[in-house]
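[1] here is a sequence together with a model predicted from it:
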Amino acid sequence: MLLRRDLLKWAATGLGAGLAPAAAAESPPAPAGAPVGAPQGSTPPVPAFDLSAVVDKARALAKKGYEAPSASLPGAFSNLTYDQYVSMRPKAGTALWAADNVGFAIEPLHRGFLFSAPMAINVVEGGAVRRLAYAASQFDFGKVQPPADVGDIGFSGFRVLHARGARGLVDSAIFQGASFFRALANGQNFGVTARALMIRTADPKGEEFPAIREVWIEKPALATDALVISALVDSESMTGAFRFTLRPGEITIIDTECTLFSRSPADFYGLGGMTGMFLFGPTSRHSADDVRLGAYDVSGLQVLNGNGEWLWRPVSNPSTLQVSVFVDANPKGFGLLQRQRDFSMLQDDEQHWELRPSLWIEPITDWGEGSVELVEIPTDSENNDNIICFWRPKAVLDPSGEASFSYRQFWCWTPPDRPPLATVTDTRVGRIGTTKRRRFIVEFAGDAFADPVASHDVRPMLTASAGAVGSLKTFVSRERKTFRVLFDMDFGGDALSELRLVLENGGKPVSETWLYRWTA
């Protein structure tokens, strides 16, 4: 079920996925060999669709000056309010392929409100390409009075529906707004958002928001249970050709391949980007006068770096913008995870934060040198995605070159590749009395803690870049299989401190490494 809070959040971040799900009629098939996106009646012969054609388009586009697409709309759609936009609905039975028994259906999304930029949608059937044409007859416009003759105004994105047994066709993924997209696994609510390409995120020079200009969606076969989507991405400084292979299920997998080009030397772009929300929780409860115990899509960043070390960094809602950089080479995986799956620890009957997806990225090819970057932005609203994560390559992409990457996304409850060590299950931070000192509790969970012999020699190794550690204590629960570390920090006049904690036995780690940035 899509809730108002999610719709407002998507609007705030450029995503309108659930706002106005639209279904369009297919345009009549173009003549055999008609070019991709060609208007009806054109006949120049071209080869059947192939990803290389999208790569060639991106390469050619990068050699030209950037031209922003026209976002103009007929008057009735040009200044829609939120309520007007959400009132527009597709008529029943109009989703593409819904009656074809191929396991998937596509619902193009209407333009308007914050989503006026067009996305050209093409479908590929038997190698032949045709563009989806907008038809006003496919919509119930609700509170909007459409013009008498709308014409073909195109779409702002599309929704992917997937057949889930007796439930029929249900939400699986949404592509809309810049280069944003979302997916979920069985039983989940939409939460964390992915980005195909990020440019100068949190940079003082200002961020670019690349956009998906055109897509080619290949009609699937029921036996494959996979949907292939190719996309052309464009921005002021970069272009890219992407191929997404979507496989929904208990874990929804999206294999991503991309080839990137630049119009000018690109030294700050991001791959595997994702955003989530953290308003308040056990790590930061300032100004949280709320009946709920927490409000967050994601609880932390996990990284499996190139050296094989598992890192866990809880996220928070800071008082000032924070950017954390984890320098690495050929990372093995990273992602924003929701580790809190207990409703009683959140107490939100509407949002059900415990049902939000975790998103884990595993590179398929070597990514070379670079860094995983985490951005935490202050927010006073749960409608804002204030937690951002991405991989930033170190190498500069020059206009004369190109760069190719591939990786696998896991939209899941728990990533399939998990630490063979104790993991952090809770991080709590609070003030001690009326002083400026802070108390921390970090809880690790692992089967070894049920064994009194195995856990006897476990020692917490804690360091801080600033401040003095005091009152360090440990508490082991055989029943819960947990090892809790309590410690106090006196930061004095320091404004920032990087904390690091790992459990060791005989000088070897028995837990993932807990990292935390404290700021005044």
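    Sure thing, it's come through.

[2] can we go C-alpha only for contacts and neighbour counts from here?
    Will do.

[3] so which helix or strand takes in the nearest residue to Met198 once chain neighbours are set aside?
    Nearest residue to Met198, sequence neighbours excluded (C-alpha to C-alpha, 6 or more residues apart in numbering): Gly270, at 4.6 Å. Gly270 is part of strand 269-276, with elements assigned from DSSP states H and E.

[4] alright, now check it against this:
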Amino acid sequence: MTAPARARHRGVSRRAVLAGLGGLVGLAGLPGGARAQDGAVARIAPTDGVVEELPSDVTSDQLFDWLTTQAETRATRAYQPPHRGTGFAKALDFDDYRMIQFDADHARWAGSDALFRLHAYHLGWLFEEPVAIYELADGQVSPMRFGPDDFRYHGDAREKVGAVESFPGVAGFRLNYPLNAADRMDELIAFQGASYFRALGRGSTYGISARGLAVNTAGPNGEEFPVFTAFYVERPAPGARTVTVHATLDSRSVTGAYRFVIQPGNATRIDVTARLFFRADVERLGIAPLTSMYLFAEGNRAQFDDYRKQVHDSNGLSITRAGGDRLWRALNNPSRLATSFFAEPGLEGFGLYQRDRAFADYQDAEAHYQDRPSVEVTPTSDWGPGKVVLVEIPTDLEVNDNIVAFWTPDAAPRAGEARSYAYSLSWGDLPPNADGELAYVLETRTGPGGVSGVAEADRTSRGRKFVVDFEGGMLGSAAPEDEIEPVVSISRGKIEHIALSRIDGTQIWRLVIDAAPEGAAAMELVAHLTGYGRKLSETWLYQWMNKA
């Protein structure tokens, strides 16, 4: 499995272009949307010839039910791959694409009392396959049509588009909203490429992305990328602070109907309902998949000759167990592909988090990693038994998305099955609750085992040192002399030394573990702090791969 590339150049970069588009990077080589059909009002954009009229005076629920019926019907028919782009969409390369921007004066719903604005993404470069966008307004569904007049072109990009009055579809869209200031429209959410989308909380910049569905991620037979083939956007009522988007999904193994109810805020919330119908057996189904990047931090800083202290969009996987107990799995940039499974009955939530929030933690004045959002997934329906899966892919470059997290059911879907999942996604800073009962992991550091600061030849240990700082919760008021105890376990390794102390002048407690791995197997460490007859911290987990 290779990490999808996110090409970065100084100056006007691919990252900068994609961030302006909605930032859906890491999509090179992924399938795009199916070709939209020019047809009657209120028709689905088919991938297999299924076209049926919608009833008139349709409500939001009726639209979703109708899309569900269409998805169920498509699942009984042979899969038709999306049409690859031709003409100008194929002719526009990266240099052309960065010279094209949507004209904000042509934003849909501009001039109305709606608080949202819709901007389309131009076809071209990585995004050749047209995707249809429809609008539900006053009970009627009608296509949103876009053409060259809706975009601003620079250089010779307009000449490459040629004599085209209307596009067969677009590459996706974004919604703007006065998120950070009442007098300015900020980007809120973007859908572009396969089933990828990204959203922002107040003060956030684009980083982590989500997908509608993951199929056979990190499996032996290669990953399948389902595609959102069409979107149905409900026109927001005047002054409404939520907006609803429906989508159709298609791939070789599965079809689906999706509903996204989007509520902007300090933490933007998206309520997702996915109704899925399976054409074929699926080995590993990924629900609520998240994709991020982790290059280095304190744990592997020595591997990179870089002036910056850390480079990552996320630095930990958080899992909330039934009853509120929390796990914190510090992320890795491993030496080889790593897949970890976390079986949690009654799972309350999971997510990829960016906990370090100061510029000084990164020192990157361009990327602003301190502003990248965390994302929390909260099931809102009964998902049944399953596991959280974490996939970590080796990478030497920050342009590669190398972290994937999702939930997978214990019972893999079979052809002919139908399943439904509902969950919420929260996007924003999502800081840990410092006033809660449990302390949280502030930082994870690693280095050579044994006494620090001695020459390699003088080291008494060939193991590894792990330094974990805990802060907050009831632990913060504990005195240094209080009986606070670490509980540490290890798999495929041996613990050589454990020490715990409070750092002078702070409320931070530091746990130091020296451990030696057994051969080349991945060593797993688990630790938490206890005292006063109770658990005082979330559970820290870490995986170390011996390169030997």
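    Right, received. Where do you want to start? Nothing here was measured: the structure is a model prediction, and the numbers come from that model.

[5] coming back round to it: start and end residues in structure 2 for the strand holding Gly270 of structure 1, please.
    Aligned by TM-score structural alignment, strand 269-276 of structure 1 corresponds to residues 285-292 of structure 2.

[6] what packs against the strand holding Gly270 of structure 1?
    Applying 3 or more C-alpha pairs under 8 Å, 6 or more residues apart in numbering; DSSP states H and E, one finds that strand 269-276 of structure 1 contacts strand 193-195, strand 198-199, strand 333-337, strand 387-393.

[7] distance from it to structure 2 after superposition?
    Taking mean C-alpha distance after the TM-score superposition for structure 1, the mean distance separating strand 269-276 of structure 1 from the aligned residues in structure 2 is 0.7 Å.

[8] any idea how far the residue lying farthest from the centre of structure 1 is from Phe483 of structure 1?
    Residue farthest from the centre of structure 1, counting by C-alpha atoms, centre = their mean, is Val453 at 42.2 Å. Distance, Val453 of structure 1 to Phe483 of structure 1, by C-alpha to C-alpha, to the nearest Å: 14 Å.

[9] map Gly416 of structure 2 across to structure 1 for me.
    Match for Gly416 of structure 2 (TM-score structural alignment): Ser400.

[10] where does that match sit: helix, strand or coil?
    Under DSSP: H, G, I helix; E, B strand; the rest coil, Ser400 of structure 1 falls in the coil class.

[11] what ranges does the stretch 301-450 of structure 2 have for its strands?
    Counting by DSSP state E, counting those that start in this stretch, the stretch 301-450 of structure 2 has strands at residues 311-312, 316-320, 326-330, 338-343, 349-353, 374-379, 386-392, 403-409, 418-428, 440-448.

[12] most tightly surrounded among these?
    With neighbours taken as mean count of other C-alpha atoms under 10 Å, those reach their highest mean count in strand 349-353, at a mean of 26.

[13] and that one, which stretch of structure 1?
    Per TM-score structural alignment, the counterpart of strand 349-353 of structure 2 in structure 1 is residues 333-337.

[14] go on, stretch 197-208 of structure 2?
    The aligned range for stretch 197-208 of structure 2 is 181-192, by TM-score structural alignment.

[15] how many residues are close by the nearest residue to Ile388 of structure 1 once chain neighbours are set aside?
    Distance criterion C-alpha to C-alpha, 6+ apart; nearest residue to Ile388 of structure 1, sequence neighbours excluded, is Thr275 at 4.4 Å. Neighbourhood size, Thr275 of structure 1 [other C-alpha atoms under 10 Å]: 26.

[16] so Thr275 of structure 1 sits against Met198, correct?
    No - Thr275 of structure 1 is beyond contact range of Met198, at 11.1 Å (criterion: C-alpha atoms under 8 Å).

[17] Phe167 of structure 2 maps to what in structure 1?
    By TM-score structural alignment, Phe167 of structure 2 lines up with Asp152.
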